[in-house]
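J.: how does the following fold in three dimensions:
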Amino acid sequence: MTHPATPPASPVRDLYDLVTGDEDARVCRDISDDACREQPANFFVHLPALFANKAGDLLASPKLTLPWLLGSLGAPPWMLGWLVPLREALALLPQLAVAGWMRRVSVRKWFWVAGAATQGLAAAGMAWTAWSLEGAAAGATLLALLALLSLGRGVASVAYKDVLGKTIAKTRRGTLSGYAASGAGGFALLLSALVLLWPGLSDAPAMLAGLLAMAGLLWLIAAAVFAGLREVPGATSGGGNALTEAWANLRLVQDHPAFARFILVRGLLVSTALGAPFYVDLARQGGGTLTSFAVFLAVSGLADLLGAPWWGRASDRSARRVLIATGLLAALVHLAVAAMGLFQTPTLLLAAAFFALMWLHAGVRLARKTYLVDLADAEHRAAYTAVSNTLIGVLLLVGGGLASLAALLGTPAALTLLALLAIAGSLLAIRLPEVQ
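T.: Okay, the predicted model is just below:
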């Protein structure tokens, strides 16, 4: 759809033009006239809500914060292996049913609001656990709260892509996500500096509990902000029984070859995310302290701060090419760290590798989200999201969590396997069609 004129001039519109470089109304070609008029205002609702959501993700990271906390509280080591699979699988598996249920509702922002609020309450519970419990009891409670947080994240994820597709037009979605991720990265960088400079800080559980409490507050703020989104009611066709719709949606994999190929690419490139705990594990084995944790938090934030805007704009040009490049480069970093694992490696060198991986994973994450939204039309967008997420969740559970490979095969072997999976994903992405 091409709109003949831009929305009326206003301070919000002027700021929107400045932030996005948007002086061409044709960016509204795939959303309705009403949504196009509301786009500048909605952009500045999406932006702070998405920033708070991404900042919460960084502070409650199952790749960094939660592993460090479990170790500090004396939880059994086997619990570490379940953090990433539990977070990812339980965030993904319910989405196929949620998409069918969501189709029955014309205004879908409330699903995201509920999901964000659930994450906020779960993170607050984790903070209480860090302050109050130890050992196996603390570990079990944290895993249960992580399961609750993941379910809320799953509802929010499938809702967000649908609402984003209704309210923000093509060529602006990656830019929006990039700015939000960059802001969250800068926030994490500031917090890490405070941790490094705080005099006499030595109580890891108390410090990590503070980060989790802050994450909970950010998610609750995000829910309140997103409630103000001006969403135009959407179609409710096909909004029957949720489970019936879930099974019907699975046919999309058979009927849409490009979508099926995208699912395989995304599944293989999950290896870029699953590698991060192994980097942290190597740092802890080398005598990691709170200073080491702060360094890792800083480089994680710096990676998003520097990488997200660039990857967002690159994804708007060609998300396919970003998937190819980031998968190959992440494989090289995995192989380099696998080699480091054979020797005693300085923390700063591991932190540099962690930065490279987080920077590349930001590209994978932004590219796959942008590609999926642009690949789907309005009728199938929520179903595409739910089907792909659910199948990835099944793969995570069937594998039992690639984190367990560290105990069975050793960290170098696990990272080598993850590198091979990333290479396979990049090569398969070459055959994806261009959608931008």
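J.: when you work out contacts or count neighbours from here on, use the C-alpha atoms and nothing else.
T.: Fine.
J.: wait, what's in contact with the closest residue to Leu290 other than its chain neighbours?
T.: Leaving aside its chain neighbours, Leu290 sits nearest to Ala204 (6.6 Å; criterion: C-alpha to C-alpha, 6 or more residues apart in numbering). Residues in contact with Ala204 (C-alpha atoms under 8 Å, 6 or more residues apart in numbering) are Leu69, Ser72, Leu290.
J.: reformat those residues as JSON lines; add secondary structure and neighbour count.
T.: JSON lines is the format used below for the contacts of Ala204 (DSSP: H, G, I helix; E, B strand; the rest coil; neighbours: other C-alpha atoms under 10 Å):
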{"residue": "Leu69", "secondary structure": "helix", "neighbour count": "23"}
{"residue": "Ser72", "secondary structure": "helix", "neighbour count": "16"}
{"residue": "Leu290", "secondary structure": "helix", "neighbour count": "17"}
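J.: closest one to Ser237 out of those residues, please.
T.: The nearest member of those to Ser237, counting by C-alpha to C-alpha, is Leu69 at 45.7 Å.
J.: one more, for comparison:
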Amino acid sequence: MQRDLSDDLFDALVENPDDTSDLSEAQHAAEPGNFLRHVMALSASKVADGLLNPKLVLSWLLEHLGAGALWAGLLVPVREAGALLPQLFTAGAIHGMARRKWAWAAGSAGQGIAAAGIVLAAMTLEGAVAGAVIVGLLALLALARSVCSVSYKDVLGKTVGKTRRGTATGAAAGAASIAVIAFAVLLMLGAADRLALVLGALAIAAAGWIVAAVIMALMQEHAQKGEAKSVGASVAQMRLLREAPQLSRFIVARSALVGTALAPPYLVLLASGDNAARQLGALVLASAVASLLSSYVWGRLSDRSSRRVLMYAGVAGAGALALALVFHMAGLGGTVWAIPLALFALMVAYHGVRRARSTYLVDMAPEDSRPAYTAVSNTAVGVFLLLAGAAAAGVAALSVPLALGLFLVMSLGGAWIARGLDEVEDA
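T.: Have a look, this model is predicted:
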């Protein structure tokens, strides 16, 4: 069989390229090209994710447009809950599709269209109207994102061997980090008007999702009969909240710790003022560097005790928020370094929560119940995110520091609740 460039790149990038243990002969023959399609599609999607960034970029944009704290505070809960809640209702239908690449491609295209709408809204609207329209478009983007989230693991599992999947997703994550850091440097250097840079980044994000959709559509995914699950059967899984006490406690702890995810937009608001535009680059850079430096370490610690990582990350998140409040009360919020430093500490804590919650859920759940545990956890936390995010946005409309104080208390509460979880890694 004649080799092409994709075969050579595949052999150079992965270990054990000839391992066919979990792929059919036809799937293995198409694997080199599919592997590169995964890297390209996921890279384009993750770069788009990093450039849009509701926690920082969209928060700054709404502040610049004069939308107010209420709409900025809704960005993260709408994005996070919108990506979690629909999964309970869409997963059954998607798993019944013979070729699930079409679900991912449609979801990616939907994100691109919503991102393009955000650019258009930012160019033509201002004030509360801009805030309402952009948050609405972000909700549509999150819904499309949930479709991608449900379908991607199935597509990856059917087209790339199990010893090469981490390489494909890891390469995409690396590309996203480099792109976000480059964007942050451009913002810090003031290479152009910052609003123009932000709108340009959002336009690139929209194009990235569209390109990712096209690449995924070209994936050589062989048809495989799936078994669709009814919405009623999916909803019935919520009985686990009553039947599995440790799952319920984990969900309560995870819900309290969402303060580490909800707080960054309010740090952007604290940084508002004469230096707000200049600080945006520092904030984006601090977030990207925190991810690069902390994710691996938290992952190693989670393999030892994900329960303890939840506790440590909750306390660290509370400490970071306390630091931000101290800077604000000391009149340092307008400096270039103070709020980015607090954000760096907060994002380190956030990645600890994110890594530990994933590890704990997988290690706690019985093997045949992991999909159900995941669906129930995502749904319950998604509902809480919406409620807590809306409440915090209302509080922030009165006082941003008060909203940050609320997240501080939530983080400490989450750490305390996690203290009562079982040590699942020792089981």
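J.: before we move on, the earlier item: and which of the contacts of Ala204 of structure 1 is nearest Val232 of structure 1?
T.: Looking across the contacts of Ala204 of structure 1 and measuring by C-alpha to C-alpha, the closest to Val232 of structure 1 is Leu69, at 42.7 Å.
J.: need the counterpart of that closest one in structure 2.
T.: In structure 2, the residue paired with Leu69 of structure 1 is Leu61, using TM-score structural alignment.
J.: can you give me the distance of its match to Leu270 of structure 2?
T.: Distance, Leu61 of structure 2 to Leu270 of structure 2, using C-alpha to C-alpha, to the nearest Å: 14 Å.
J.: and for Ser404 of structure 1, the neighbour number?
T.: Ser404 of structure 1 has 18 neighbouring residues, counting by other C-alpha atoms under 10 Å.
J.: go on, Pro233 of structure 1?
T.: 12.
J.: so what's it up against?
T.: Shown in contact with Pro233 of structure 1 (C-alpha under 8 Å, 6+ apart): Ser106, Val107.
J.: one more: Gly393 of structure 1?
T.: Per C-alpha under 8 Å, 6+ apart, neighbours of Gly393 of structure 1: Glu88, Ala89, Leu90, Ala91, Leu92, Leu93.
J.: what does it align to in structure 2?
T.: By TM-score structural alignment, Gly393 of structure 1 lines up with Gly382.
J.: can you check Glu245 of structure 1 too?
T.: Looks like Glu245 of structure 1 aligns to Ala233 there (TM-score structural alignment).
J.: in three-state terms, label that match for me.
T.: helix (DSSP: H, G, I helix; E, B strand; the rest coil).
J.: structure 1: matching residues for the host helix or strand of Phe89 of structure 2?
T.: Phe89 of structure 2 belongs to helix 87-94 when assigned by DSSP states H and E. Using TM-score structural alignment, helix 87-94 of structure 2 corresponds to residues 95-102 of structure 1.
J.: mind listing residues that contact that stretch?
T.: Residues outside stretch 95-102 of structure 1 that contact it (C-alpha under 8 Å, 6+ apart): 108, 111, 154-155, 158-159, 238-246, 249, 382-383, 385-387, 389-390.
J.: that one vs structure 2, mean deviation?
T.: Compared with structure 2 after fitting, stretch 95-102 of structure 1 has a mean deviation of 1.4 Å; criterion: mean C-alpha distance after the TM-score superposition for structure 1.
J.: go ahead and confirm Ala294 of structure 1 touches Trp198.
T.: No. Ala294 of structure 1 is beyond contact range of Trp198, at 11.0 Å (criterion: C-alpha atoms under 8 Å).
J.: compare these two (neighbour count), which wins?
T.: Neighbours per residue, other C-alpha under 10 Å: of Ala294 of structure 1 and Trp198, the larger number sits with Ala294, 20 against 10.
J.: which ones are touching the counterpart of that one in structure 2?
T.: Using TM-score structural alignment, the partner of Ala294 of structure 1 in structure 2 is Gly281. Contacts for Gly281 of structure 2 (C-alpha under 8 Å, 6+ apart) come out as Phe183, Ala184, Val185, Leu186, Leu187, Met188.
J.: what about Gly281 of structure 2, distance to His38 of structure 2?
T.: On the measure of C-alpha to C-alpha, Gly281 of structure 2 and His38 of structure 2 end up 30 Å apart.
J.: which SS class is the residue most central in space within structure 2?
T.: Geometric centre of structure 2, nearest residue: Glu80, 7.3 Å, by C-alpha atoms, centre = their mean. Using three-state DSSP, the structure places Glu80 of structure 2 in helix.
J.: show the contacting residues for it.
T.: Taking C-alpha under 8 Å, 6+ apart, one finds Ala142, Gly382, Leu385 in contact with Glu80 of structure 2.
J.: give the contact list for Cys36 of structure 1.
T.: By C-alpha under 8 Å, 6+ apart, the neighbours of Cys36 of structure 1 are Pro7, Cys28, Thr167, Ile168, Ala169.
J.: most surrounded residue in the residues you listed?
T.: Ranking those using other C-alpha under 10 Å puts Thr167 first, with 27 neighbours.
J.: where exactly do the strands run in structure 2?
T.: Here structure 2 has no strands by DSSP state E.
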